[in-house]
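Q: Pasting the sequence and the predicted model now:
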Amino acid sequence: MRVISGVLLCALFAAACSERLGRSEAFVRDVSLPAGPFSPGDEVTVAASGFESDDEIMFEIRWPLEGEALEEGSALGVRGVVTARTGRSLTFLAPGGYPASTVEVLLFRRGDRQSLGRIAVSDGRPPQEYSLYGVVGSGAGHASLVRIDMRSGSTKEIARRTGGRIRCAVNEPGSNRLFCISEESGERVGCRYDLTMRYWSAPELRGCVTAGLLPSSAAVLTTDGGRLCLRQAGLTRSSAGIPYCWRLPEGLEPGMLTGAPFVFTSAGGPRLLLAADLGDGTFAPVVLAAYGGGVAVGGPVRAGALIPFAMLERGSDSETFRLVGGYVVSDAGGSELRPFDVRTMRLGEPFARLEEPVRRAVALLSENGATQELWALAGPEGRGAIWVCDLPTGTWRRLPGGELPCSEIVLAR
């Protein structure tokens, strides 16, 4: 099992304070905590007298290991999600992301803690296979998140959110969480949905432009003092920052780059591929190079949408793969998939065509190259369908099912 380092800071904090966390008097009395078992994301209410408004919940999570040097795995200092509180009760969500566990529930108050008891929580590890999700109704003051069956095309609503339009949804594989950008009161803010624990987090990052995936994390581009900066999207437990910023050339504004998630490519050095809406019916490829490489802008392309995507290319040893980029060039008459050369900043000849306007696209790539697909939401607004392109052959297939009112799609696990 991969040990996720994001809990280490909290664990070290808990260990450093352990000597003074023991108290002769309890914060709360007459504690009643149901033992469970609970599923990740279930609401758990602990009753007691003496709760205060700034009380926090932390977890110490332990699970048995078989065939390992250690008898048990653990995650210490995991912050709980509190959903309701009164002077005599506090409600939190059972934690997710771990094997079936015994969870000690700790009440934290201004640097001290009290154990409230233990609960049993069932297996909440992320799934191994991807699922397809769509956003419905975004822009009407609320949005629904639906799961789209990847074989039948049928949909099932799994969550609702009140707020602004949801854009640029991405998933860091293995987190089973979505990061997206919500347009609220004229500002673009970052929000998260935990697919395991089934809850939306409060907006954290502000000034968001677009989001995307790096090799080891999800990230978001934000505006900062006239610069475009790459920051941690908060999908992992790691608190490490990403220290990359770019100053945009004259004539290129952050608001031009909000149409689709960015794409990471590795061929020719690490780069981010974006698309700029020039506002005159044309779009331009935009490349952000890492390690101080600057910003490059390609020539205008007449289209209704320009959507970056990633695909795999065999390396020089014929055994490994590297990520290269391409763009979906879409308009009312149909869509083309075209490779993109980051050295010349030019689009190549189309290798696949679809007689539908593609509005959103996300690649599904396996490390060994066995799977190389582009999943696309195509068709008129509010009446779309899911099309899947096999990238090596350029052939398309349509997912069965009726019309989809989705405005966004994302693959997640």
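A: Done, it's in. Bear in mind that the values here come from a model prediction, so they are computed numbers and not experimental data.
Q: make it CA atoms for all contacts and neighbour counts henceforth
A: Will do.
Q: right, and Gly163 touches Ser182 too?
A: Yes. Counting by CA atoms under 8 Å, Ser182 is a contact partner of Gly163 at 7.4 Å.
Q: Could you check which of those two is surrounded by more residues?
A: For the pair Gly163 and Ser182, the greater number of neighbours falls to Ser182 (25 against 16), based on other CA atoms under 10 Å.
Q: Report the spatially closest residue to the more buried one, excluding sequence-adjacent ones.
A: Nearest residue to Ser182, sequence neighbours excluded (CA to CA, 6 or more residues apart in numbering): Ile166, at 4.6 Å.
Q: For the one you found, which three-state class applies?
A: Here Ile166 takes the strand state, with states given by DSSP: H, G, I helix; E, B strand; the rest coil.
Q: Run a quick neighbour tally on it.
A: Ile166: 26 neighbours (other CA under 10 Å).
Q: In addition, the following structure is provided for comparison:
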Amino acid sequence: MNRNRAIGALLVLATVATAIYSCNKKAFEPAEEVVFIQDARLEEEGLTRAPGDAIHLNGTGYQQTDNVMFTFTWETGDNMIPVGKASGIYAKKQETDSDGITAMLPYRYPAADVEVNVMREGKFQKIGSLKITDGQSPEELRLYGIDNAGKSIDGFILDVNNVGRKSLGIALPEDFHSVINVPRSFGLCGIAGKGNVKTAEHVDFFTGKAETLATYVIALVMTPANAVVAITGKDGVCTLLTLPIEVGADYMTKSDTPHPTQPTFTLPEGLRTECFGDYPGIFIGSAESCSYLLSANKGDGNWATVMLDKDGFRKVEDIEAAAVIPFRAGEDAGYIVTYEDGPSLFRPVNAKTGEMSQAIYTCKTGRILSATSNPQKPDHLLLNFSDAFNGTNIYDLDWNNLKTLSPIVLPNSVGDYAEALMAN
């Protein structure tokens, strides 16, 4: 019983991540200021700098273990809460010696006054202050296509008629797939690599760089709290890891809060770690009691549907298909069963048993390569189709409006995409 409670708590942990993080942030507020840096000064004192710029802390007595901490204060324009504040923000250090530290100003915060402190063994010394220009994540959703052939992520801003204007192009990690967006992160998280040693990579659109967040990854899932959990596995034994992905300052969360001891799960008999990860998993149920739906590719057109809940993995059903894609739209969650030359069947799943019911929607437009939804548009699915004559085509499926398909029009110069999703 205690083990089940621990596993249940882990599966819904991300739901309370925001509250935990908010409490933890208070612990970083300077409680005791001392002087351990002599002649301390900020080279950019009083100036205005942009996110990503380097700043220089000068003086004598810096140590390699010193941390640079920021406190942001800004006007919100809200009469009820006129001032926003974020403290306890660790800077990325670029260079440290006894005479100074070079650090980078972070992205994802509004234009603000910034106080710069050094923290050593829990004690703080203020070095100086400056201003930072706006670096917030965009609020509007944009379309992103994963072009593995061209090794790039292409971004598009859509107008009211779903016509796209290219806004971004970033190099891809190798074999990047199973892509998820954490809302307001301005980046994409996915799995890179093949075989037994796959990694979770986060591509940051602000910096254009990819960062490895986890290894031995078999699948990624989005939780009810809009955090990404990596299911990691080695030798058939798996654990869950919430990935530390930063989001916009107005969300004020980061999913790297302390976790309890991770329980372990054993894969179902006959399924190997490399069977998973073709598509992201989705949650089913409520934040208080959720499970995850996964699909496993056994090869040669053979798939299995798999449920992960507080009791562990459970293989539910074997099925022959070209692909089995977990989906979530509106109040429904289940699998899209696609066939090479036939229709795609949208089959909802029983939240308790994991069993699929009969199809509630059949799509005959073409074979579906990817199907994604976004928390900002939960009643819509972005479908990426493969057509033998026209390449790939992308449609918006309005789940609650008679399953209406609306085409997305992109520039003729773009290539075919393995995956497409709406993100910000």
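A: All right, it came through fine. In this text, all values refer to a predicted model and were calculated from it rather than measured experimentally.
Q: hang on, the earlier thing: show me what the residue nearest to Ser182 of the first structure lines up with in the second structure.
A: Aligned by TM-score structural alignment, Ile166 of the first structure pairs with Phe176 of the second structure.
Q: quick one: contacts for its match?
A: Applying CA atoms under 8 Å, 6 or more residues apart in numbering, we find Phe176 of the second structure in contact with 146, 148, 190-193.
Q: Now do it against Asp278 of the second structure, distance only.
A: Using CA to CA, to the nearest Å, one obtains 10 Å as the distance from Phe176 of the second structure to Asp278 of the second structure.
Q: Also Gly301 of the second structure?
A: Shown here: Gly301 of the second structure relative to Asp278 of the second structure, a distance of 13 Å by CA to CA.
Q: So for the two, which sits in the more crowded spot?
A: When neighbours are counted by other CA under 10 Å, Asp278 comes out ahead of the other of Gly301 of the second structure and Asp278, with 22 against 14.
Q: The residue of the first structure most remote from its centre: which element?
A: Here the first structure reaches farthest from its C-alpha mean at Ser24, the gap being 43.5 Å by CA atoms, centre = their mean. Under DSSP states H and E, no helix or strand contains Ser24 of the first structure.
Q: Equivalent analysis for Met80 of the second structure, please.
A: Met80 of the second structure is part of no helix or strand, with elements assigned from DSSP H and E.
Q: and the gap between it and Asn2 of the second structure?
A: To Asn2 of the second structure, Met80 of the second structure is 44 Å away according to CA to CA.
Q: What distance do you get for the spatially most central residue of the second structure to Val229 of the second structure?
A: Geometric centre of the second structure, nearest residue: Val182, 3.5 Å, by CA atoms, centre = their mean. Plainly put, Val182 of the second structure is 11 Å away from Val229 of the second structure if you go by CA to CA.
Q: again, but for Glu43 of the second structure
A: With the distance defined as CA to CA, Glu43 of the second structure ends up 40 Å from Val229 of the second structure.
Q: higher neighbour count, these two?
A: Val229 (22 against 15).
Q: which residue in the first structure lines up with the more buried one?
A: Counting by TM-score structural alignment, Val229 of the second structure lines up with Ala219 in the first structure.
Q: Just to check, its match is in contact with Leu213?
A: Yes. Between Ala219 of the first structure and Leu213 there is a contact under CA under 8 Å: 5.9 Å.
Q: quick one: what helix or strand has Ala230 of the second structure in it?
A: strand 228-234.
Q: what packs against the next helix or strand after that strand?
A: Following strand 228-234 of the second structure in sequence order, the next helix or strand is strand 237-242 (DSSP H and E). Using 3 or more CA pairs under 8 Å, 6 or more residues apart in numbering; DSSP states H and E as the contact definition, the elements that strand 237-242 of the second structure packs against are strand 228-234, strand 265-266.
Q: deepest of those, which one?
A: strand 228-234 (a mean of 23; mean count of other CA atoms under 10 Å).
Q: all helices for the second structure, in order.
A: Using DSSP state H, the helices of the second structure run over 2-11, 17-27.
Q: Let's have those helices in a markdown table, adding mean neighbour count and distance to Leu308 of the second structure.
A: Listed next are these as a markdown table, based on neighbours: other CA atoms under 10 Å; distance: least, CA to CA, whole Å:
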| stretch | mean neighbour count | distance to Leu308 of the second structure |
| --- | --- | --- |
| helix 2-11 | 16 | 9 |
| helix 17-27 | 15 | 21 |
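Q: With distance to Tyr335 of the second structure added, can I get the ones you listed in CSV?
A: CSV is the format used below for the helices of the second structure (distance: least, CA to CA, whole Å):
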stretch, distance to Tyr335 of the second structure
helix 2-11, 21
helix 17-27, 28
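Q: looking at those helices, which is closest to Val114 of the second structure?
A: Nearest to Val114 of the second structure among the helices of the second structure is helix 17-27; the distance by CA to CA comes to 16.0 Å.
Q: Report all helices and strands that that closest one contacts.
A: strand 83-90.
Q: ok, residues contacting the strand it packs on?
A: Residues outside strand 83-90 of the second structure that contact it (CA under 8 Å, 6+ apart) are 25-29, 67-77, 249, 252.
Q: from these, which ones fall inside strands?
A: Using DSSP state E, the members of the contacts of strand 83-90 of the second structure that fall in strands are 67-75.
Q: which among those gets closest to Ala54 of the second structure?
A: Closest approach between these and Ala54 of the second structure, by CA to CA: Val68, at 12.4 Å.
Q: How many residues are close by the aligned residue in the first structure for the closest one?
A: Counting by TM-score structural alignment, Val68 of the second structure lines up with Ile57 in the first structure. Ile57 of the first structure has 23 neighbours, counted by other CA under 10 Å.
Q: distance of Ile57 of the first structure from Arg113 of the first structure?
A: In this view, Ile57 of the first structure and Arg113 of the first structure are 9 Å apart by CA to CA.
Q: what residues are up against the closest residue to Lys234 of the second structure other than its chain neighbours?
A: Counting by CA to CA, 6+ apart, Tyr216 is the residue found nearest to Lys234 of the second structure once chain neighbours are left out, at 6.5 Å. For Tyr216 of the second structure, the contacting residues are 196-199, 232-234, by CA under 8 Å, 6+ apart.
Q: okay but Gly6 of the first structure is in contact with Ser238, surely?
A: Yes. Using CA under 8 Å, Gly6 of the first structure is in contact with Ser238, at 3.7 Å.
Q: State the number of residues packed around Asn67 of the second structure.
A: Asn67 of the second structure: 22 surrounding residues under other CA under 10 Å.
Q: Could you pull up the contacting residues of it?
A: 90-91, 118-120.
Q: again, only this time at 7 Å
A: 118-120 (CA atoms under 7 Å, 6 or more residues apart in numbering).
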